[in-house]
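Enquirer: task: produce atomic coordinates for the following.
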Amino acid sequence: MSQTVLYARVSTKDQNITHQKDQAEAAGFTIDRVVSDHGVSGIHTRLSERAEGKRLFDILRAGDVLVVRWVDRLGRNYEDVTDTIRNFMRRGVIIKTVINNMTFDGATKDPMQAAVRDALIAFMAATAQAQAEATKEAQRAGIEAARDDRKRYRGKKPSYDRETYNFVIDQLGLGEGASSLSKVTGLTRQTILRIRDKPDQADAALIKWGM
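Expert: This is a model prediction of the structure:
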């Protein structure tokens, strides 16, 4: 019997697995099993090298569905993400994303459909890596700003956490609008716009609060 497995990954203590599972169920997925990694970077650690991520290669079989919030949960490295998705597709595993409701299935035999699918996989993997690099650079800038400003008042605590910040940045990069993101995240539209227009400052605010 086939199964639907949610793979969730969080890289900081501010993020949580429950949120990703709730998002998946709210999107209509019935999850049979959750496999999760805590405190693991998607940039430096391949899925097959993670404590729980490597279990996916053992438990997933042809006909199973692998659900992830977005491809960045599988990794933030272009080569790793594309290799991982193609590996699972060759096994007959279907990969689905909660965000944007994308489906990657290796069953198609039509060369044009396969080409479009592979191009989309490549684009999403490249976006994940580019966003990770941009976030890392923003964090460096934020740390420097926080260091220079450490003696001053930290200001109002951000209404968003690190996971929500990354999610908003990801979706803005994919062209999602501020109003729709406000509904999804529960943040005000003004907050979304501040993150969009001044991502470095929004990131620095999180760092100042140790988030």
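
Enquirer: all contacts plus neighbour counts: C-alpha atoms, from now on.
Expert: Noted.

Enquirer: which other helices and strands does whichever helix in the chain runs longest contact?
Expert: For the chain, the helix that runs over the most residues, judged by DSSP state H, is helix 111-148. Using 3 or more C-alpha pairs under 8 Å, 6 or more residues apart in numbering; DSSP states H and E, the elements in contact with helix 111-148 are helix 78-90, helix 162-173, helix 199-208.

Enquirer: list the buried residues in the shortest one.
Expert: Of the residues in helix 199-208, those buried by neighbour count under the rule 16 or more other C-alpha atoms under 10 Å are 199-208.

Enquirer: and the first one, by the same measure?
Expert: Taking 16+ other C-alpha under 10 Å as the basis for neighbour counts, the residues of helix 78-90 that come out buried are 78, 80-82, 84-86, 88-89.

Enquirer: still on that earlier bit, now the longest helix of the chain against helix 162-173, angle please.
Expert: Here the directions of helix 111-148 and helix 162-173 differ by 130 degrees (axes from the mean of the first three to the mean of the last three C-alpha atoms, to 10 degrees).

Enquirer: how far is helix 111-148 from where the chain is centred?
Expert: When C-alpha coordinates are averaged (C-alpha atoms, centre = their mean, to the nearest Å), helix 111-148 and its chain have centres 10 Å apart.

Enquirer: now the second one, please; I'll put the structures next to each other:
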Amino acid sequence: MSLKTYGYVRVSSTEQNEDRQRIALVEGKCVAEKNIYMDKQSGKDFERPQYKKLVKRLRSGDLLYIKSIDRLGRNYKEVQEQWRVLTKEMGVDICVIDMPLLDTRTAKDLMGTFIADLVLQILSFVAESERENIRQRQAEGIAAAKRRGVHFGPEPRAMPDSFPELCQAWREKKISLREAAECCGIPKSTFYDAAARLNEVKE
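Expert: You can find the predicted model right below:
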């Protein structure tokens, strides 16, 4: 059985263009178009139809090209596991075009394998740290915006002019929550939330 060369391309959405990756594979590495598999999907996991189809086609000794390691995936713990399965269990060679250190054809000795594993570990650490930094920046940004009075989520429903009086009557238990909500033409939960906001404003 002759060994084959494959390519994998991934973009995160249908709006993104994959030409740069295809050119690197076809013109740079002479991968046949029919052997290029592409997903237009997030790299958060490996539940991607074309990637799964590619893995089923791969055989020991085949060569897989990808433009950069993040095209394989964004979750680097899963990337490490996929790398292990492809290279060690299936015997597939992988070449990451943008990172020559990640080329298993030239790293088959113990030192080469150690270097490749180390690079993947470093990438995993950097990616996890960046995700944590992004989450922290988002949380800080939201907190700062809330302090400035920026409202997140759908705009509160406009209440009728009689709402303050109905709210007061409900608080004094002159009418029930259901009756107050019906007078406003809204669900009980909506009335309750609006009453809570009104109370916060008064305080």
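
Enquirer: and the TM-score between these chains?
Expert: After superposition, the two chains reach a TM-score (TM-score structural alignment, normalised by the length of the second structure) of 0.57; 144 aligned residues with a C-alpha RMSD of 3.2 Å.

Enquirer: which residues touch the most centrally placed residue in the second structure?
Expert: Centroid-nearest residue in the second structure: Lys44, 4.6 Å away (criterion: C-alpha atoms, centre = their mean). Contacts for Lys44 of the second structure (C-alpha atoms under 8 Å, 6 or more residues apart in numbering) come out as 73-75.

Enquirer: Val184 of the first structure: which of the buried residues of helix 78-90 of the first structure is nearest?
Expert: The closest of the buried residues of helix 78-90 of the first structure to Val184 of the first structure turns out to be Val81 (C-alpha to C-alpha; 25.5 Å).

Enquirer: helices and strands around the strand ranked longest in the second structure, which ones?
Expert: Using DSSP state E, we find that the single longest strand of the second structure is strand 5-11. If you count contacts as 3+ C-alpha pairs under 8 Å, 6+ apart, strand 5-11 of the second structure packs onto helix 19-29, strand 36-40, strand 63-66, helix 69-72.

Enquirer: could you say which of the ones you listed is packed most deeply?
Expert: Ranked by mean neighbour count, these are led by strand 63-66 with a mean of 22 (mean count of other C-alpha atoms under 10 Å).

Enquirer: by contact count, what packs against that one?
Expert: Helices and strands touching strand 63-66 of the second structure, by 3+ C-alpha pairs under 8 Å, 6+ apart, are strand 5-11, helix 19-29, strand 93-96.

Enquirer: do I have it right that Asn77 of the first structure meets Val71?
Expert: No: contact criterion C-alpha atoms under 8 Å: Asn77 of the first structure and Val71 do not qualify, at 10.3 Å.

Enquirer: hey, what's in contact with both of these two?
Expert: Here Asn77 of the first structure and Val71 have 125, 128 as joint contacts, going by C-alpha under 8 Å, 6+ apart.

Enquirer: any idea how far Lys109 of the first structure is from the closest residue to Ala146 of the first structure other than its chain neighbours?
Expert: Excluding its sequence neighbours, the residue lying closest to Ala146 of the first structure (C-alpha to C-alpha, 6 or more residues apart in numbering) is Lys208, at 6.0 Å. Look at Lys208 of the first structure and Lys109 of the first structure: by C-alpha to C-alpha, to the nearest Å, they are 52 Å apart.

Enquirer: if I read this right, Ser42 of the second structure contacts Gln16, doesn't it?
Expert: No: the criterion here is C-alpha under 8 Å, and Ser42 of the second structure misses it with Gln16 at 11.5 Å.

Enquirer: those two: who's more crowded?
Expert: Between Ser42 of the second structure and Gln16, counted using other C-alpha atoms under 10 Å, Ser42 has the larger neighbour count: 16 against 10.

Enquirer: still on that earlier bit, measure the mean distance from the longest strand of the second structure to the first structure post-superposition.
Expert: Compared with the first structure after the fit, strand 5-11 of the second structure shows a mean deviation of 1.0 Å (mean C-alpha distance after the TM-score superposition for the first structure).
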